[in-house]
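[1] Quick one: sequence and predicted model below, then my questions.
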Amino acid sequence: MMMMMSDQAELCLPMLVNTSCRKTQHPRSVTTLAYTLLSAISLITIILNLLVIISISHYKQLKTTTNLILLSLAISDLLVGFLMLFQISSFEGCWFFGDLVCAIFYLLNYVITSSSIGSMVLISIDRYVAICDPLRYPVKITQTRVQICIFLSWSISLIFHCVCFMDALKKPGRYNTCVGKCTIVVNYAAGMTDLFISFIGPITVIVVLYTRVFVVAVSHARAVRFHVGVVTLQRSQGLPARSSELKAARTLGVVVVVFIACIMPYFCVTISGQYILINTSSAFIPTYLFFFNSCLNPLIYALFYPWFRRSIKLIMTLQILQPNSSQINIL
């Protein structure tokens, strides 16, 4: 009798003795620590990114083209915080939300990941034009164009991944070997296409553009330091970039580098065979590393952007509720 109860305790769904999946066994202390730590990270991710969204949406001074891209990134990071709650619940290898929710979970996971990468590409383009062609920056990078690019980034990502996950959405749970498992199979061709479109291509663009930004920033810093070459720089670049633009480039450069470092293991998990098998137990560390990046982004803003720290203070003290609070000088 005791043996039977012990066996049932190891099942995801004890009432389904013959068909239930078994839990992944961890020491109880490890399980408790993991649930506590990951839940705290998820909660912090949601709160901090919500503060970013409220700040940029509310204060008129913050509604710049660059901040619109940060707003898109914050929205994707906020959604990651919510998705992380589902991932945490399956820490022991059990999925309790049904087959259709499993398919939707992975669809949203991929859509949000691709949209985040799209935001990073837009940040790189924005900083490239601001530093390398500052005279034409207001003409080339307008709010309307940025909004269109953000919309296209999310739309293309959604449509592409709906096609990739069409089979999983039509027949959810098809590849589950037992009840309580969340397993998705993506066609190898679709998986490799996603790898190039969502990772290799965008990362290449980001590296090339930020390399150019770095070269121009170094040239400008040398010209200012030694008071030479300013005329040459003006002729070649139109005008040297403002120090505020350079600071923004450095801050966003940190965001981009941290993002690449966190997301690279997520895409570099070994792909072999004709199909790509995805389940809640595979790529455990890369998945949580990517989720953790969504918590790091607003922390970087708080470290480098005074306006974000001021905004948090105004929100926490409820001054944001005062009449005409959106007109406050926050920069």
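    Perfect, I can see it now. Just so you know, these numbers come straight off a predicted model, no measurement behind them.
[2] C-alpha only now, for contacts and for neighbours.
    Noted.
[3] Which stretches in the stretch 1-150 of the chain count as helices?
    2-9, 28-58, 65-89, 99-132, 137-140, 143-164 (DSSP state H, counting those that start in this stretch).
[4] for those, which one sits closest to Lys171?
    Closest approach to Lys171 among the helices of the stretch 1-150 of the chain is made by helix 99-132 (8.3 Å; Cα to Cα).
[5] What is that closest one packed up against?
    Helices and strands touching helix 99-132, by 3 or more Cα pairs under 8 Å, 6 or more residues apart in numbering; DSSP states H and E, are helix 65-89, helix 137-140, helix 143-164, helix 166-170, helix 201-226, helix 243-267.
[6] Got another one to weigh against that:
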Amino acid sequence: MDTLKEPELCFPHLLNASCRKYARPHSEAMLIYVLVSCISLLTACLNLLVIVSISHFRQLHTPTNLLLLSLAVSDFLIGLIVVPFQMLLTEPCWFLGDLVCVLYYFIPFITVPASVINMVLISIDRYVAICDPLRYSTRITHSRVKLCVVLCWVYSIFYSFLFLYDNLKHPGSSNSCYGECVVNVILAADLILSFIVPISAIIILYVRVFVVAVSQARSMRSHITAVKQQRSLTVTVQRSELKAARTLGVVVAVFLMCYCPFYCVSLSGSDLIISSSANTFIAFLVYFNSCLNPVIYVLCYRWFRKSIKLIVTLQILQPQSCKANIL
């Protein structure tokens, strides 16, 4: 049976200034590496399929799909860069230096907020489409959506500099010993901007969509004697709204499931060391949300399954494939 070895120093030549390291049991280390590798690969591949599909096929160049594209880009970067680098943070010691440590944190501090904001924008888009369908085409235009996407990424970059600027000026100032990779952030502000505000917006929008769906259902029952064509139209609208309500409900549930453990631990003030299994789990749970986003938002669409088939069979390499009918 694997057991923890006696603590050793990360930098033996620094004596008491060095952090202590513990050799993780081989079975636990292998499990972490396998899971992280699978999550990273799956997240990058799924989101890359979304990026290629929406970028290549002209029929998919809609305002809603532009938001899905922006979400897929942020989640793709999380799967390609953030998750693999997170494996280094699961090690007992950090050997890449204080400056590299701070620079690494810039990537998740940009991509994770961008992913969350894109979720909010998608919820707003669906809210307008369901609650105000007659004015959707005039309120949600390509130019406005592009502007929102640009502002989303500008905000995310500003957000990262806001929280990490002091750490960049004085790298390693938050470390208690050599061999740590720790940054100092204002947890209250991060909690409000990254969790409370986005999830509140999504919940409010979801409740409104749910109310509209229920209202449509009641309206349908109260007009049973209406003409057949009107009744069919009402059924179609009501089904569409219920489907959107269910989708947003899944979004809220998955977002809470992935983010609540991290922020609950942060608020509790628990001191989780860099190599602890609990810290590793809650960190990857946040990033795993990026793997679930394409499943929630895209795999439910028939056009995505068709575009996957065209991509896998390399039919997108054929001339004029961008004009293919996949809707």
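    Okay, I see it. On a predicted model such as this, the values are computed, not experimentally measured, just so you know.
[7] Just the TM-score for the two chains, thanks.
    After superposition, the two chains reach a TM-score (TM-score structural alignment, normalised by the length of structure 2) of 0.85; 315 aligned residues with a Cα RMSD of 3.0 Å.
[8] Now render the helices and strands packed on helix 99-132 of structure 1 as CSV, adding mean neighbour count and distance to Tyr305 of structure 1.
    Shown next, in CSV, are these (neighbours: other Cα atoms under 10 Å; distance: least, Cα to Cα, whole Å):
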stretch, mean neighbour count, distance to Tyr305 of structure 1
helix 65-89, 21, 12
helix 137-140, 13, 21
helix 143-164, 16, 21
helix 166-170, 17, 42
helix 201-226, 16, 19
helix 243-267, 18, 8
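[9] Export the ones you listed as JSON lines, with columns for distance to Ala190 of structure 1.
    Formatted as JSON lines, those follow (distance: least, Cα to Cα, whole Å):
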{"stretch": "helix 65-89", "distance to Ala190 of structure 1": "23"}
{"stretch": "helix 137-140", "distance to Ala190 of structure 1": "34"}
{"stretch": "helix 143-164", "distance to Ala190 of structure 1": "6"}
{"stretch": "helix 166-170", "distance to Ala190 of structure 1": "11"}
{"stretch": "helix 201-226", "distance to Ala190 of structure 1": "15"}
{"stretch": "helix 243-267", "distance to Ala190 of structure 1": "14"}
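[10] Of the ones you listed, which is nearest Pro306 of structure 1?
    Using Cα to Cα, the nearest of those to Pro306 of structure 1 is helix 243-267, at 11.7 Å.
[11] Turn the helices of the stretch 1-150 of structure 1 into JSON lines, including distance to Ser244 of structure 1.
    As requested, the helices of the stretch 1-150 of structure 1 are exported to JSON lines (distance: least, Cα to Cα, whole Å):
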{"stretch": "helix 2-9", "distance to Ser244 of structure 1": "59"}
{"stretch": "helix 28-58", "distance to Ser244 of structure 1": "18"}
{"stretch": "helix 65-89", "distance to Ser244 of structure 1": "13"}
{"stretch": "helix 99-132", "distance to Ser244 of structure 1": "10"}
{"stretch": "helix 137-140", "distance to Ser244 of structure 1": "14"}
{"stretch": "helix 143-164", "distance to Ser244 of structure 1": "19"}
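[12] So which of the ones you listed is nearest Ser326 of structure 1?
    helix 28-58 (5.7 Å).
[13] which helices and strands sit right next to that closest one?
    Packed next to helix 28-58 of structure 1, using 3+ Cα pairs under 8 Å, 6+ apart, are helix 65-89, helix 284-304, helix 306-316.
[14] closest to Ile271 of structure 1 out of those helices?
    Of all the helices and strands packed on helix 28-58 of structure 1, helix 284-304 comes closest under Cα to Cα, at 14.1 Å.
[15] re the thing from before, Arg235 of structure 1 is nearest to which of the helices and strands packed on helix 28-58 of structure 1?
    Nearest to Arg235 of structure 1 among these is helix 65-89; the distance by Cα to Cα comes to 26.0 Å.
[16] now the closest one against helix 143-164, angle please.
    If you take axes from the mean of the first three to the mean of the last three Cα atoms, to 10 degrees, helix 65-89 of structure 1 sits at 30 degrees to helix 143-164.
[17] can you state the direction angle for helix 65-89 of structure 1 and helix 243-267?
    30 degrees.
[18] Mind checking the helices and strands packed on helix 99-132 of structure 1 for the one nearest to Leu122 of structure 1?
    helix 65-89 (7.0 Å).
[19] Give me the most central residue, structure 2.
    With distances taken as Cα atoms, centre = their mean, Ser290 lies nearest the centre of structure 2, 3.7 Å away.
[20] Looking at the helices and strands packed on helix 28-58 of structure 1, which is nearest to Tyr59 of structure 1?
    The nearest among the helices and strands packed on helix 28-58 of structure 1, by Cα to Cα, is helix 306-316 at 8.6 Å.
[21] Wait, Arg309 of structure 1 touches Ile300, no?
    No. In this structure, Arg309 of structure 1 is not within contact of Ile300 by Cα atoms under 8 Å, at 11.0 Å.
[22] so how far is the helix or strand hosting Asp194 of structure 1 from its chain's centroid?
    Asp194 of structure 1 belongs to helix 188-195 when assigned by DSSP states H and E. Relative to the mean C-alpha coordinate of its chain, helix 188-195 of structure 1 is positioned 20 Å out (Cα atoms, centre = their mean, to the nearest Å).
[23] From Ala44 of structure 2, how far off is the residue nearest to the centre of structure 2?
    9 Å (Cα to Cα, to the nearest Å).
[24] Common neighbours of those two, please.
    With contacts defined as Cα atoms under 8 Å, 6 or more residues apart in numbering, the residues shared by Ser290 of structure 2 and Ala44 are 75-76, 78-79.
[25] re the thing from before, any idea which of the helices and strands packed on helix 28-58 of structure 1 gets closest to Leu233 of structure 1?
    Nearest of those to Leu233 of structure 1, taken as Cα to Cα: helix 65-89 at 24.5 Å.
[26] orientation of that closest one relative to helix 99-132 in degrees?
    Going by the same axes, to 10 degrees, helix 65-89 of structure 1 makes 150 degrees with helix 99-132.
[27] which helices and strands does helix 65-89 of structure 1 pack with?
    Packing partners of helix 65-89 of structure 1 (3+ Cα pairs under 8 Å, 6+ apart): helix 28-58, helix 99-132, helix 143-164, helix 284-304.
[28] Include distance to Thr251 of structure 1 when you put those helices into JSON lines, please.
    JSON lines is the format used below for those (distance: least, Cα to Cα, whole Å):
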{"stretch": "helix 28-58", "distance to Thr251 of structure 1": "15"}
{"stretch": "helix 99-132", "distance to Thr251 of structure 1": "11"}
{"stretch": "helix 143-164", "distance to Thr251 of structure 1": "20"}
{"stretch": "helix 284-304", "distance to Thr251 of structure 1": "6"}
